[in-house]
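Sequence first, then the predicted structure:
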Amino acid sequence: MRGHLIAVTMMAVATLPSAAHAINCAHATSPIEHTICGSQAILHADTAMNRAYIAILKAAPDPEIHAMLVASQKRWISARDKTFGDLDKATDGQTGEVLSKVVQAKLIMDAIKDRTGVLTQKSKDASMQPVLIQMALRQQRFVAQFTGGPFAGYDTSCEFFPDDSSGNSREYQCYATHHVQNDNRVCSQGLDWATYRTYSSGSVADVIEGKPKLVATCADDDCGDDDTGAGANWNLHPEATSGTAFPQSLPQLDAEAMDSMSDDQPSWLKACLMDPHFPHSESSK
């Protein structure tokens, strides 16, 4: 019976879509595709990235993680095309001059090489698993402790952020709010980026008559250091329009989200999900 289940699982993995492969230069249409196909060096890098992508898909241990990897690669390609698809109009943030062809080519090459590095990065433990898969497995273990529900999942935004004011260097990052649901409690940890800095936030909501009602928020590392609420500064009177949204049908895994929901997730999050009275008044304002 076990062998039959394994066979069915592997068949499901094999039949999932695996789009987002390497560029077919015979059918190149977009400016970014023409740029890649016009450079042997960039095209070689794109081919290497595609090999890395295929390899990590084959390493996926289950259909859920396989689907996550497919979605993440499509998302990266979409962000790449949006960011680098019209570089002829991009300017240096310091000089105001249009970026040279050399700088344009370097931006694209660096993005592809960085992506290949992400796809091929292995864990440092004995398993030598791809890091993206290891993170996804950690996410699965964490959320398996709770019931889940329609408001659970990752609300993620990914783009190429400038490393400096010139715009001559970009780094791909994914910032997300992770909503975790346990029965009628939804606790959320968010990370966002602005002005070359990462900001964190937290929120607590109770599902009442099928809709989450926001009951507490914290901002910028004020959510507390442990499950006792030490060092916390929770707002127990948040406005309904405080910015926290609870969309449904979110992806349940996202190994590229910056928090990665690893084994060292903030302890306040688990306490929030298990204690209906969290946050306590002594750790709030």
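Perfect, thanks for sending it.

from here on, contacts and neighbour counts on C-alpha atoms
OK.

in the helix or strand hosting Lys213, what counts as buried?
Taking DSSP states H and E as the criterion, Lys213 maps to strand 211-219. Neighbour counts over strand 211-219 (16 or more other C-alpha atoms under 10 Å) mark 212-219 as buried.

And for stretch 168-175?
168-170, 172-175.

mind listing what the spatially closest residue to Phe151 that is not a sequence neighbour touches?
Nearest residue to Phe151, sequence neighbours excluded (C-alpha to C-alpha, 6 or more residues apart in numbering): Gln248, at 5.1 Å. By C-alpha atoms under 8 Å, 6 or more residues apart in numbering, the residues touching Gln248 are 150-152.

Alongside the first one, take a look at this:
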Amino acid sequence: MKPGIPAARLLCLAGLFTLSAPAWAIDCKKASSAVEKLICSDRNTVSADAELNRAYNAVLKQAPGGDIRAMLVDSQKRWVAARGRALDTLIGTPDALPDEKSAGEILRELIRNRTAELKETGKGASLPAIIGRAISQQKFQSQFTGGAHAGYWTSCDVLPRDYRNYACFAIRHYQNNDRVCTVDESWASGRVYTNRYVANIVDGKPKVVASCSFSSEDEACSDTEGKAKWNWKPEQPDYVYSAKPLPKIDGEIHDSDDFEWARACLADAAYPPAQ
């Protein structure tokens, strides 16, 4: 995999950020799309959709600030869009259906899984996990200056083959003064791939000075015991950074594992260390 953002991914992400349809429960009297009609064709699915709406509204009421509330609204719109894409595929291409499941059964499972995600709380926590992660992100970022290049570039989808799992992956840019440290995470062929980039702001734009990469089976980027394998001459130094401001938080992204590395990268102008 090459660093940078593929054109198809850019188009997909652009669509996510421009979604404006409200993410409320389906009104079956006004159902028009194939997905809406599928929901309304089964009372168990209608009931599941109503429970999802209640869970979503309950989470919104617990948002401790406008930024987190806006993040929750955007994340639910994103999920509705991903659900629609997946069901359009299954309705339009019956051969894509897993042998043991109908499109309606998969839809109910997606809705119930999403409801469980919104209701999830961490051990000993009073707030939903999606809010807790956003608060943790805000707390971590408050240690640094931030900047125009900081933020989350997130892509979410219902994963194919079984179409039961909804997952989000993100490029995370952390900035402190003229240093930008990036974690670029993606999923392909059942494996998570991660690239890290260290960049300095030159003439107002990040310029990559070092990179490394790893997958679930290759810890080449590990900073333990001096084993990190940094490339000081990246093959593609003109890594693509967003030209528009990015969201500063995303509670659907599990990024606490970034924090130790990002802190070291942002605080030390000489990072990564010479090898």
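Sure thing, it's come through. Treat the numbers as computed from the prediction; the structure is a model and nothing was measured.

Include distance to Phe146 of structure 1 when you put the buried residues of strand 211-219 of structure 1 into a markdown table, please.
As requested, these are exported to a markdown table (distance: C-alpha to C-alpha, whole Å):
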| residue | distance to Phe146 of structure 1 |
| --- | --- |
| Pro212 | 17 |
| Lys213 | 19 |
| Leu214 | 19 |
| Val215 | 20 |
| Ala216 | 20 |
| Thr217 | 21 |
| Cys218 | 22 |
| Ala219 | 24 |
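
which one of the residues you listed is nearest Cys25 of structure 1?
Closest approach between the buried residues of strand 211-219 of structure 1 and Cys25 of structure 1, by C-alpha to C-alpha: Ala219, at 47.3 Å.

Setting aside sequence neighbours, what's the nearest residue to the aligned partner of that closest one in structure 2?
Aligned counterpart of Ala219 of structure 1 in structure 2: Ser213 (TM-score structural alignment). Distances taken as C-alpha to C-alpha, 6+ apart place Asn195 nearest to Ser213 of structure 2, at 4.2 Å, with adjacent residues excluded.

Map the one you found onto structure 1.
With TM-score structural alignment as the criterion, Asn195 of structure 2 matches Ser201.

Shouldn't its match be within a helix?
No - Ser201 of structure 1: not assigned to a helix; according to DSSP: H, G, I helix; E, B strand; the rest coil it is strand.

Wait, it touches Leu191, no?
Yes - the pair Ser201 of structure 1 and Leu191 passes the contact test of C-alpha atoms under 8 Å, sitting 6.5 Å apart.

residues touching Tyr163 of structure 2, list them.
86, 106.

mean per-residue distance, the longest helix belonging to structure 2 to structure 1?
In structure 2, taking DSSP state H as the definition, the longest helix is helix 66-92. Helix 66-92 of structure 2, aligned to structure 1 and superposed, deviates on average by 0.8 Å (mean C-alpha distance after the TM-score superposition for structure 1).

What mean distance separates the following helix or strand past that helix from the matching residues in structure 1?
Downstream of helix 66-92 of structure 2, the next assigned helix or strand under DSSP H and E is helix 103-119. Average distance, helix 103-119 of structure 2 versus aligned residues of structure 1 after superposition (mean C-alpha distance after the TM-score superposition for structure 1): 0.5 Å.

and helix 103-119 of structure 2, what other elements does it pack with?
helix 34-40, helix 43-61, helix 66-92, helix 129-141 (3 or more C-alpha pairs under 8 Å, 6 or more residues apart in numbering; DSSP states H and E).

Read off where that helix ends up in structure 1.
Under the criterion TM-score structural alignment, helix 103-119 of structure 2 matches residues 104-120.

who's in contact with that stretch?
Contacts for stretch 104-120 of structure 1 (C-alpha under 8 Å, 6+ apart): 35, 42, 45-46, 48-49, 52-53, 56, 80, 84, 87, 130-132, 168-172.
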